[in-house]
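Q: After the sequence you'll find the predicted model.
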Amino acid sequence: METFNQLIQSGSPVLVDFYADWCGPCKAMAPVVKEVADAVRGKARVVKVNIDKNQAAAQQFQVQAVPTFILFKNGKVLWRHPGMIDKTSLVGIIEKNS
């Protein structure tokens, strides 16, 4: 299994959804994140990271609110957004950076 740092080194975009099980907005975003993953399949990866189980990754990228979405490519942060966001915006950002 690849590590988080290996995952974000990918040459294609990787959208990371930093979330927590206790977070209401995160639960509301879950179906949207799944739809985005389906929409960008083959162009990008969408990964969910539980901040309570992966505190090191959350601290490394200074995630202070959940959900926080960060788009990586080749290990670099291309875009980040704390809070809820709609599917169209997420897909657009991923496609713009593909």
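A: Thanks, I have it. Numbering: from 1, shown residues only.
Q: only C-alpha atoms for contact and neighbour calcs from this point on.
A: Noted.
Q: Would you map the strands across the protein?
A: Counting by DSSP state E, the chain has strands at residues 14-19, 45-50, 68-73, 76-82.
Q: got the angle between the second one and strand 68-73?
A: It refers to strand 45-50. Our comparison of strand 45-50 with strand 68-73, counting by axes from the mean of the first three to the mean of the last three Cα atoms, to 10 degrees, yields an angle of 140 degrees.
Q: Centroid-nearest residue for the chain?
A: By Cα atoms, centre = their mean, the chain has its centre lying nearest to V16, at 1.7 Å.
Q: show me where this structure has helices.
A: 4-7, 24-39, 55-60, 87-96 (DSSP state H).
Q: Could you dump these into CSV with distance to V77 and mean neighbour count added?
A: Below are these laid out as CSV (distance: least, Cα to Cα, whole Å; neighbours: other Cα atoms under 10 Å):
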stretch, distance to V77, mean neighbour count
helix 4-7, 12, 13
helix 24-39, 19, 16
helix 55-60, 12, 13
helix 87-96, 12, 15
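Q: Got another one to weigh against that:
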Amino acid sequence: MEKFEELIQSEKPVLVDFFATWCGPCKAMHPVLEELKGQIGEAARIVKIDVDQHEELAAKYRIQAVPTFIIFKKGEAVWRHSGVIKGSELKTVIEQNS
């Protein structure tokens, strides 16, 4: 797997889903993200980060609640949201940052 820092340097937006396996709302977001992936195709990448397996990343990006979504572009966090969100809203934000 690519290193996280390399991954978020992309010209295309990278939507990172910081989640936990025990988190109900995270599970609810899974089909939403799958559908979104189908809609956006190559326009952006969607990456899932398990906060329990990647505690250092969770700490670095101050993840207080899961799910937390951050869109990175060229290494910069350009948007952030904690909690469940509609796929249509995520799609709009990705398009605004494409």
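A: Cool, the structure landed. Keep in mind it's a predicted model, so treat the numbers as computed, not measured.
Q: circling back to that earlier point, ok, which of the helices of the first structure comes nearest P67 of the first structure?
A: Closest approach to P67 of the first structure among the helices of the first structure (Cα to Cα): helix 24-39, 5.4 Å.
Q: just checking, what packs against that closest one?
A: strand 45-50, helix 87-96 (3 or more Cα pairs under 8 Å, 6 or more residues apart in numbering; DSSP states H and E).
Q: repeat that for 7 Å
A: Contacts defined by 3 or more Cα pairs under 7 Å, 6 or more residues apart in numbering; DSSP states H and E place helix 24-39 of the first structure against helix 87-96.
Q: which residues does the residue nearest to the centre of the first structure contact?
A: When contacts are counted by Cα atoms under 7 Å, 6 or more residues apart in numbering, V16 of the first structure touches 46-49, 69-71.
Q: farthest pair in those residues?
A: Among the contacts of V16 of the first structure, V49 and L71 lie farthest apart (Cα to Cα), at 12.8 Å.
Q: Compare these two (neighbour count), which wins?
A: L71 (24 against 19; other Cα atoms under 10 Å).
Q: mind listing what the closest residue to that one other than its chain neighbours touches?
A: Nearest in space to L71 of the first structure, with sequence neighbours left out and distances taken as Cα to Cα, 6 or more residues apart in numbering, is L15 at 4.4 Å. L15 of the first structure makes contacts with 45-47, 69-72, as judged by Cα under 7 Å, 6+ apart.
Q: what do we get in the second structure for L15 of the first structure?
A: With TM-score structural alignment as the criterion, the equivalent of L15 of the first structure in the second structure is L15.
Q: just V36 of the first structure next, same as before
A: Checking TM-score structural alignment: V36 of the first structure goes with L36.
Q: Could you verify my assumption that its match touches G87?
A: Yes: L36 of the second structure lies in contact with G87 (Cα atoms under 7 Å); the separation is 6.1 Å.
Q: any residues in contact with both of the two?
A: Residues touching both L36 of the second structure and G87 (Cα under 7 Å, 6+ apart): there are none.
Q: Fine, thanks again, bye for now.
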